[in-house]
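Enquirer: starting from these lines, generate the structure:
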Amino acid sequence: MRTFNFLTICGLILITLTGLMNHLEAQSIRTDDQDIQPLDLKEGSRITFVGNSLFEQAQPYGIQEFMLLSAWPDKRLTFRNLGWSGDTAEGSARSYISTPPQPYDLLIQQILATAPDVVVIAYGGMEAYEGLNGLKKFEDNLIRLIDTIHSMEAQPVLVTPIPQIPIEKINVNVKERNDNLALYTQKIKEIAHKKDLLVADLFNNFQQIGQTAYTENGIHLNESGYYQAGKMLLSSLGHKDPVWNIDVNSKTNEINASGDLKITDPGINRKGLEFTVHDKHLPHPGHIKTQSGRTLVIQGLHKGVYTLLVDQQNIVSATAKAWANGVQITQGPAFDKARQIREKLIQINDLYFQAYRPLNRTYLVGMRLHEQEQNAYELEVNNLFINRLEDQIALLLNQDPNHYQLKRIK
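Expert: Below you'll find the predicted structure:
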């Protein structure tokens, strides 16, 4: 356990109490005391994620990328993930065996190479181990990084660390750890306020829902955790998780739909119905257990069992009573397309990781490149595959309308 002098302990107590008061006053994932316009993305924007293990361990899920694509389906967004476990805002984990470049210079080179329009920055988790003594250094390093990204004419977005969840058999003072994380979270939000930046406060939001079900080991997020973090990030950018609800009354022949849904070609009676759904957003892939799904309510049907078909694909069967209460739609053509896109996003993350962090980087781009420099071209080959996958994603995002039919089967 770390030892603290008297002034350090007093400082921690004061700042922790201040953070608690702010938390109770307004629990928001955006900076509470400012009015920032939602993120405005142009078509073809490149979003780069940079930070520590929070982003590196997100790569095998592809969730944050998918949720951003679903929020802006007409922008043809592309993504690069530069997460590096153990990293800090000065790039301390990105050290090659040889220098130059220095770690921070390498971090900037890697960001520049992605040609970003938006850089989502998630630091503070590692620096928080230094407690109050390391706070000023972290502030200086983060501001330097923000200013450098601004000089690239890219827009920084800040993300706070996540809290540590107490679990059994870990010899860690979790309260002390979270006190320090709260300290650094508050500093990140203060910097966001001064710089007029969007900020996603994962720390306080995960404190609210703080269940171990969202982490693998109390420290790193699992699939459900990254889904929750994705919703928090979307909200901080001015968007909410898209809601999909359709309410049909077969007695009055009325259809009400939520959000951006548009319904055409309705044909409704008390023994069945059909209509066409135009939706610019894709659902979150069905194997994410925490997904909100899509709810279809059909009131006024005669007693019996009815099956729903979407583009002639059997989706779900339920009684008239169940349809009147609302049935969750968790599969179908749109979900199939969403899974395909997410799989391609995961492939892109893997390919880019291999390109910018090859296992034999010392030989390809480091001090021994004179031995294997002729093979460095293979790193660029990955970009060809990435470009092809991005083109395929763009085609999948061009959604065709889906034809819904409800037929009585019993």
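Enquirer: when you work out contacts or count neighbours from here on, use the C-alpha atoms and nothing else.
Expert: Fine.
Enquirer: so which residue is smack in the middle of this protein?
Expert: Central residue of the chain (C-alpha atoms, centre = their mean): Gln64, 2.5 Å from the mean position.
Enquirer: that one contacts Gly230, correct?
Expert: Yes - here Gln64 reaches Gly230: they are 5.0 Å apart, a contact under C-alpha atoms under 8 Å.
Enquirer: here is the second sequence; please produce its structure so I can put it next to the first one:
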Amino acid sequence: MKFIIPILAVFGCLIGNGAASADPPIRPGDHVAIVGNTFADQLRIHGYLETLLLQKTSDTPISIRNLGWGGDMLTARDRPTNFPTEETTLRDHQTDVIVACFGMGESFAGERGIEKFKADLEAWIESHRGKKYNEKTEVRLVLVSPIACEDLGHLTPDLDGRNRDLQSYTRAMREVAESADIAFIDLFEPSRYLMDEQQGPNLTTNGIHLNQYGYWAISRTFFNQLFPEHDETPPWQMRMDANAKTGTAIGVELADIVSDETGLQFRVTETTPPHLPPPVDNPLPPQLEFLRDTLAVENLPPGTYALSVDGEHVATASADQWTKGVAIDASPAHAEAESVRAAVNDKNLQFTYSWKALNQVHIVGERRSSPSGRALPGEVIQFSELAKERDANLAKRIRLATRQWRLSRVTQ
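Expert: Below is the predicted model:
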């Protein structure tokens, strides 16, 4: 039975023309710092990109500190009085790689601001070039473009003008990155491609700020561009024939296929982690539907069949639907992947409490000499230790298992 995966062209559209270096800009064991605007800041509360990176590097896990700040631009990065310098935080984290997300705020200056933006980018690169924040090797840099502006009707006036400017600023970032020989991630073109698709939920809340679904979708293309010529991890694709008791698969291995009048059972050994389930129940656009783990079973007798994994219900569909393929997002493996993402978000919260605490006035401001101000620095240190502790345990939560799957006919 031939197994066809019609996703390579789709991946090409979603990947775009990103990082082009021979080696991926992020490597196993790296300490990564993310800096930049609201897009960067909100990566920490959704956790999709970091979870994907942890899944890929679980044997030698990466460690991420998100230093994003809502509204940041290259030359406008306001901080409270006496706030720790960015360089101090980069050295504390022993940073190997800085991922910089800029261009959205700057793009509002329009065409007249592009040359200044390029000069500011070049200055930012020079400010880090040659620095050894990890005390061993020169820091590597990754530039990340803004996303496109989504058409949300009256919420997004001058949509075409905004996207012309965002495209120009993305092009400027690419030129600077190529000139400096550093990695570049283009999120503008893939996001515009998805936004132009009629089917599927909106990606943003106001045209330029991604919602949770938007971060789920864009994190995948971000991840793929970080590893453009390396082992992309396609979704699980399982196709079986109930009559022949045979099957082919990508991402997992199938064994011990047994069928009878009540259904089909088989053993699945996970060789790659599952894809993170989308955070919506709405139908997805075709480009993203192909990114979901899928099971297809041919030649089932007519009827309705329920899928269980290790005794836990996962999905129910008709024989015709199983023939076409059913997205598998709720298996125990997917629940475990979601628990990793939740742990990532918790780690990021502990770091945020230690680095960007809400009550800065008591820590570095005018009330730092008050009783509560004197107590808070110790608490901040405890939050930092909690972040490190959680960081060390994240990869241990990622596991590949062998599980028993069963497709049972549902009696009426």
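Enquirer: quick revisit: distance of the residue nearest to the centre of structure 1 relative to Ala320 of structure 1?
Expert: For Gln64 of structure 1, the distance to Ala320 of structure 1 (C-alpha to C-alpha, to the nearest Å) stands at 37 Å.
Enquirer: now swap in Val50 of structure 1 and tell me
Expert: Using C-alpha to C-alpha, we find Val50 of structure 1 at a distance of 50 Å from Ala320 of structure 1.
Enquirer: more neighbours, those two?
Expert: Between Val50 of structure 1 and Ala320, Val50 has the larger neighbour count (other C-alpha atoms under 10 Å), namely 26 against 21.
Enquirer: list the contacts of the more buried one.
Expert: Residues near Val50 of structure 1 by C-alpha atoms under 8 Å, 6 or more residues apart in numbering: Asn81, Leu82, Gly83, Trp84, Ile111, Val119, Val120, Ile121, Ala122.
Enquirer: what comes up buried for stretch 54-68 of structure 2?
Expert: When burial is assessed from 16 or more other C-alpha atoms under 10 Å, stretch 54-68 of structure 2 yields the following buried residues: 54-58, 61-68.
Enquirer: so which residues of the stretch 1-150 of structure 1 form strands?
Expert: 46-51, 78-83, 118-122 (DSSP state E, counting those that start in this stretch).
Enquirer: let me have those strands in TSV, extended by distance to Leu369 of structure 1.
Expert: As requested, those are exported to TSV (distance: least, C-alpha to C-alpha, whole Å):
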stretch	distance to Leu369 of structure 1
strand 46-51	26
strand 78-83	22
strand 118-122	30
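Enquirer: out of those, which gets nearest to Leu308 of structure 1?
Expert: Nearest to Leu308 of structure 1 among these is strand 78-83; the distance by C-alpha to C-alpha comes to 34.8 Å.
Enquirer: what is the corresponding segment of structure 2 for the closest one?
Expert: The aligned range for strand 78-83 of structure 1 in structure 2 is 63-68, by TM-score structural alignment.
Enquirer: pull the longest helix from structure 1.
Expert: helix 333-356 (DSSP state H).
Enquirer: that one vs structure 2, average distance?
Expert: Compared with structure 2 after fitting, helix 333-356 of structure 1 deviates on average by 1.4 Å (mean C-alpha distance after the TM-score superposition for structure 1).
Enquirer: list the buried ones in that helix?
Expert: 334-335, 337-339, 341-353, 355-356.
Enquirer: one more: stretch 190-206 of structure 2?
Expert: Applying a neighbour-count criterion of 16+ other C-alpha under 10 Å, one finds Pro190, Ser191, Arg192, Leu194, Met195, Gly200, Pro201, Asn202, Leu203, Thr204, Asn206 buried in stretch 190-206 of structure 2.
Enquirer: counterpart of the residue nearest to the centre of structure 1 in structure 2?
Expert: Alignment note (TM-score structural alignment): Gln64 of structure 1 maps to Leu49 of structure 2.
Enquirer: what of Val310 of structure 1?
Expert: In structure 2, Val310 of structure 1 lands on Val309 (TM-score structural alignment).
Enquirer: so that match makes contact with Pro332?
Expert: Yes - counting by C-alpha under 8 Å, Pro332 is a contact partner of Val309 of structure 2 at 7.0 Å.
Enquirer: the stretch 301-412 of structure 2: strands as residue ranges?
Expert: Going by DSSP E, counting those that start in this stretch, the stretch 301-412 of structure 2 shows strands at 304-309, 312-318, 326-327, 402-409.
Enquirer: make JSON lines from the ones you listed and add distance to Asp241 of structure 2 and mean neighbour count to it.
Expert: Shown next, in JSON lines, are the strands of the stretch 301-412 of structure 2 (distance: least, C-alpha to C-alpha, whole Å; neighbours: other C-alpha atoms under 10 Å):
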{"stretch": "strand 304-309", "distance to Asp241 of structure 2": "15", "mean neighbour count": "20"}
{"stretch": "strand 312-318", "distance to Asp241 of structure 2": "15", "mean neighbour count": "17"}
{"stretch": "strand 326-327", "distance to Asp241 of structure 2": "15", "mean neighbour count": "19"}
{"stretch": "strand 402-409", "distance to Asp241 of structure 2": "12", "mean neighbour count": "20"}
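Enquirer: closest to Gly18 of structure 2 out of the ones you listed?
Expert: Comparison of the strands of the stretch 301-412 of structure 2 against Gly18 of structure 2 by C-alpha to C-alpha identifies strand 326-327 as nearest, at 28.5 Å.
Enquirer: what's the closest of the strands of the stretch 301-412 of structure 2 to Arg112 of structure 2?
Expert: Closest to Arg112 of structure 2 of these, according to C-alpha to C-alpha: strand 326-327, at 47.3 Å.
Enquirer: by contact count, what packs against that closest one?
Expert: Applying 3 or more C-alpha pairs under 8 Å, 6 or more residues apart in numbering; DSSP states H and E, we find strand 326-327 of structure 2 packed against strand 294-298.
Enquirer: how much does the strand it packs on stray from structure 1?
Expert: Strand 294-298 of structure 2 sits 1.3 Å off on average (mean C-alpha distance after the TM-score superposition for structure 1).
Enquirer: what angle separates that strand from strand 402-409?
Expert: Per axes from the mean of the first three to the mean of the last three C-alpha atoms, to 10 degrees, the angle that strand 294-298 of structure 2 makes with strand 402-409 is 50 degrees.
Enquirer: got the angle for strand 294-298 of structure 2 vs strand 304-309?
Expert: 130 degrees.
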